[in-house]
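Chemist: Generate coordinates for the sequence data below:
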Amino acid sequence: MKTKFIAGVATATLLTAAMPAINNLPFVKNANTQKAEAATDVEEAFLNKAAKQAQKAAKTYGVYPSVMIAQAIVESGWGQSKLATEANNLFGMKANDGWDGATYIANTREENSSGKSYYINAAFRKYTSYEGSFDDNGKKLRLGVTWQPDRYKGAWLENASTYAAATKALTGTYATDHRYNISLNNHITTYDLTKYDPQISTQAKSYTVAKSGATYAWPTDHAISAKSGSVSKGQTVTVDKTITYYNGSKRMHIAGKGWVNSTLFENNSEQPAIAVSQAPKSASVKVSKNLMHNAYVYDSKGQRIRNIKMLKADNVIPTYGQETIKGKKYYRVGENQYIAAGNIDGTSRILKHNSYVYNEYGNRDNNLKYKKNQSVATYGSAVTINGQKYYKVGIREYIKHANFAKN
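Modeler: From the prediction side, this is the model:
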C-alpha cells in the first residue's frame, strides 16, 4: 500500500488509510523509564485541554485514556502540528466518504510502491474542539475498520489488563512502527498519564438487581454495544470485574451475563463474593456451571463446612468434576470443597397435576403451565414461599411441591 505523509505533522506510521503517517517521532526514552517528569508550559497546556476529553471518549468506548493521550502527543507533537492547531485533528483522521462535517485541506507527501515520493492535497476532518477528535479515535479503537471490526480488540479495557498490554496490541495493527508501544509507554510513564485511567477491580462481589434490564457485550455506552443477555429484579448476581471512571460512574461485569451500569443494582446490596478456595491442586478440567439453587459447601466426608457462606443461586461457578460421597453425587468446587449435584443438574420429578409456574414471591406472573405426568427437573430441596412449599424449576420459576408425585 502507499505510504502517506503530511508536512509539519509529527505522528507514527499508521496502517489505516483514514490516518496519515508521519515519521518524525518525538525523542524516545529508555523503555524502562518510570519516573514522572514535570511538563513544560506547552505540555501542561495540552494536557489540561486534552485529558478530560480523552477520559470522556474512553468511558464511551471502553479504552484507556492514557493510551489515547499518548497517541495524541506522539501524532500531533503535543498539539503543535498544523493539523492540530488549524483543525483540532490530533490523530490525522481523513475526511472519507462517510464524513459529512467540516474539512481541512493539507498538502501531503505519499510514496508509491517503488518508494518514489509525490505530493497531493487531501481533505482531513476538521473539529470544533479536541472533543470530536478524541471521540473519533475512541470509536476507531472500539469499532475497528470495515474489513476488520475487532482489529484493535487487544486495546479494549476488558481485554488489556494494563495500558502496556493495550499499546502492545496497537503495535502492528494501528501503527507499523515496531517501536510504537515503546514510544507510547514512555510518554505514559514520563508524564504519569495513568492518573487519568479508570480503576479496574477483579474482586468478585454479589449484588441484588434493583430492576430488570439487559446486559451488554462491552463495557461501553449501551448505544455502542450489542445486548448479551438480561437479569431480573430481585436476582442475586456475581460481579467479577468493576471499572470505576473519573466521574465515579461504574460499569460492572456480571459473570456469565455481560456488562451493566452500577445503577442497575440495589443500594447497599453489595456482599463479599462466595468464599470458596482456588482450584484444587489435582483438578480436572474446569467447567463453568449455572448454580440453580442456594448451596452449602461440604468436605470430602459429606460434612458441611461451617465457615464458608452458602453459595447463592443464579450464579455461574467453576466446577472440577463429579464425585460420589456416601452414595450422593457432588460437584467439586475447590480444594476439599463440594456442593450437591442436584443444585446444578436438578432432579427429575413427575407432575401429578397440571401446574402453573410462580415467581420467587409466589405470584403467577407468566403463562407457563406444565402438563400432568410431565417430567420436570427440580433444583435442590423444596423452599417455602408465603407459607407454601415449592420446587425451583428455573431461574425465578417455581412449581408447588404438592403438584409432584411422591418419589
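Chemist: C-alpha only now, for contacts and for neighbours.
Modeler: OK.
Chemist: Could you report the separation of Tyr370 from Glu397?
Modeler: In this view, Tyr370 and Glu397 are 12 Å apart by C-alpha to C-alpha, to the nearest Å.
Chemist: let me redo that: Gly172
Modeler: Applying C-alpha to C-alpha, one obtains 50 Å for the distance of Gly172 from Glu397.
Chemist: which of those two has more neighbours?
Modeler: For Gly172 versus Glu397, the count of surrounding residues by other C-alpha atoms under 10 Å is larger for Glu397: 21 against 16.
Chemist: How much space separates that one from Tyr207?
Modeler: Distance from Glu397 to Tyr207, counting by C-alpha to C-alpha: 20 Å.
Chemist: let's see this one next to it:
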Amino acid sequence: MAKRKKKNYASPSFKKVPVILSVTIVLIGIFVLMSSLKKITDLPIQGNNQETTDTKNEEFINKLVPVAKELHQTYGILPSIIIGQAILESDWGQSELSAKYNNLFGIKSFSPNDDSIKLKTKEYKDGKWIEISANFKVYASWEDCMRDHTLLFVNGVDWDPYLYQGVLLASDYKTAAKALQASGYATDPDYAYKVTSVIEKNELYQYDK
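Modeler: Just a heads-up that it's a prediction; the model follows:
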C-alpha cells in the first residue's frame, strides 16, 4: 500500500520574517529616534537667549540712568533722549566705537587736538546710504561721553551756538526727537522716528519725571 503524503496545512502566502531582518528594522528605528533627539537638543533655547539679552539691555540702561538724570537736572536735557540715543547709536554699547572707544553717540571729531579714531560709517546722502570714513572722538569712559554729548547741545557748534536749543527746551521726548532731526544731528531721514521708537519700546520716558 502506498504511503499517503502529508498535507501542508500552512498558508502558502505566510512567510516568517527572518530574525536578522527584524533586528535590522529595530536598529534603524533606534537610529532615527536618536537622530531626532539630537536635533531637538541642538536647537537653541530661545527663551534663555531672550532672557539673557533682556538682562544685558537692562544693565546697560541702569548704567546710564544716574548720569542722565544728573545731566537733566543741570542742563534740562531729557534722560529718555540721552539713553535712547545711546541705545540707537551704540547698539546697546556693543558697537566697536562704544565698546572700544567709549563713544556712545557717534560723536565726530573736528579738532586735531581731540583724541580720535578713524572708522567707517554710513551716512544718508542724495537719497541713498553711502559708506564713508570719519574721525570719531575717543573717551575715557561712557560717563565722559555722556557729558560731552550734553555739552554739545548746550554750546552748539562754531557756526551756530543755538543749533540744539530745541532739544534742550523740549518738554517731551517726541518734540526733542524731532528737534534732533531738524538740527541735523544725523543724516538718517527716519532718525526722529527711530529714537522715539527706542524710547517707547523700553519705556525710557519714565526717567523724565
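Chemist: Tell me which stretches of the second structure form strands.
Modeler: 116-125, 128-137 (DSSP state E).
Chemist: Tell me the counterpart of Thr162 of the first structure in the second structure.
Modeler: Using TM-score structural alignment as the criterion, the counterpart of Thr162 of the first structure in the second structure is Asp172.
Chemist: Please name the spatially closest residue to its match (chain neighbours excluded).
Modeler: Leu78 (7.6 Å; C-alpha to C-alpha, 6 or more residues apart in numbering).
Chemist: mind checking what the one you found lines up with in the first structure?
Modeler: So, by TM-score structural alignment, Leu78 of the second structure is matched to Tyr64.
Chemist: Give me the number of neighbouring residues for its match.
Modeler: Other residues lying near Tyr64 of the first structure total 27 when counted by other C-alpha under 10 Å.
Chemist: cool, the one 4 residues further on as well?
Modeler: Here the count is done by other C-alpha under 10 Å, and Met68 of the first structure has 27 residues near it.
Chemist: got the contact list for the nearest residue to it once chain neighbours are set aside?
Modeler: In space, not counting the residues next to it along the chain, Met68 of the first structure is nearest to Ala54; the distance is 6.5 Å by C-alpha to C-alpha, 6+ apart. If a contact means C-alpha atoms under 8 Å, 6 or more residues apart in numbering, then Ala54 of the first structure has Pro65, Met68, Ile69, Glu131, Phe134, Asp135 as its contacts.
Chemist: Please repeat the previous calculation with a cut-off of 10 Å.
Modeler: The neighbours of Ala54 of the first structure, taking C-alpha atoms under 10 Å, 6 or more residues apart in numbering as the test, are 47, 60, 63-69, 72, 130-131, 133-135, 137-138, 196-197.
Chemist: And the helices in the second structure, which stretches?
Modeler: Assigned helices in the second structure, in chain order: 19-42, 46-75, 79-90, 96-101, 142-155, 165-169, 173-182, 191-201 (criterion: DSSP state H).
Chemist: what's the spacing between Ser43 of the first structure and Leu90 of the first structure?
Modeler: Careful, residue 43 of the first structure is Glu and not Ser. When Glu43 of the first structure is compared with Leu90 of the first structure (using C-alpha to C-alpha), they lie 14 Å apart.
Chemist: So these two - more neighbours on which side?
Modeler: Relative neighbour count places Leu90 above the other of Glu43 of the first structure and Leu90, with 32 against 17, counting by other C-alpha under 10 Å.
Chemist: Please pull up the equivalent of the more buried one in the second structure.
Modeler: In the superposition onto the second structure, Leu90 of the first structure corresponds to Leu104 when matched by TM-score structural alignment.
Chemist: wouldn't that match be in contact with Arg147 here?
Modeler: No. With contact defined as C-alpha atoms under 10 Å, Leu104 of the second structure and Arg147 do not form a contacting pair (11.1 Å).
Chemist: Val198 of the second structure and Ile83 touch, don't they?
Modeler: Yes. Proximity of Val198 of the second structure to Ile83 meets the contact threshold set by C-alpha under 10 Å, at 9.2 Å.
Chemist: Now the common contact residues for the two.
Modeler: Looking at what touches both Val198 of the second structure and Ile83 (by C-alpha under 10 Å, 6+ apart), the common residues are Leu204.
Chemist: Neighbour count: the two, which is higher?
Modeler: Neighbours per residue, other C-alpha under 10 Å: of Val198 of the second structure and Ile83, the larger number sits with Ile83, 29 against 18.
Chemist: Who are the contact partners of the residue nearest the centre of the second structure?
Modeler: Nearest to the mean C-alpha position of the second structure, by C-alpha atoms, centre = their mean, lies Asp91 at 5.2 Å. Shown here is Asp91 of the second structure, whose contacts under the criterion C-alpha under 10 Å, 6+ apart are Asn57, Gln85, Ser98, Ala99, Leu104.
Chemist: Trace it over to the first structure, please.
Modeler: With TM-score structural alignment as the criterion, the equivalent of Asp91 of the second structure in the first structure is Gly77.
Chemist: any idea how far its match lies from Ile69 of the first structure?
Modeler: Gly77 of the first structure sits 11 Å away from Ile69 of the first structure, taking C-alpha to C-alpha as the criterion.
Chemist: Overlap of the contact sets of these two?
Modeler: Leu90.
Chemist: What residue in the second structure is paired with Leu47 of the first structure?
Modeler: Correspondence of Leu47 of the first structure to the second structure, assessed by TM-score structural alignment: Ile61.
Chemist: quick one, what contacts the residue lying closest to that match once chain neighbours are set aside?
Modeler: Of all residues beyond its chain neighbours, the one nearest Ile61 of the second structure is Ile83 (7.0 Å), with distances taken as C-alpha to C-alpha, 6+ apart. Taking C-alpha under 10 Å, 6+ apart as the definition of contact, the neighbours of Ile83 of the second structure are 60-65, 67-68, 89, 92, 104-105, 146, 195, 198-199, 204-205, 207.
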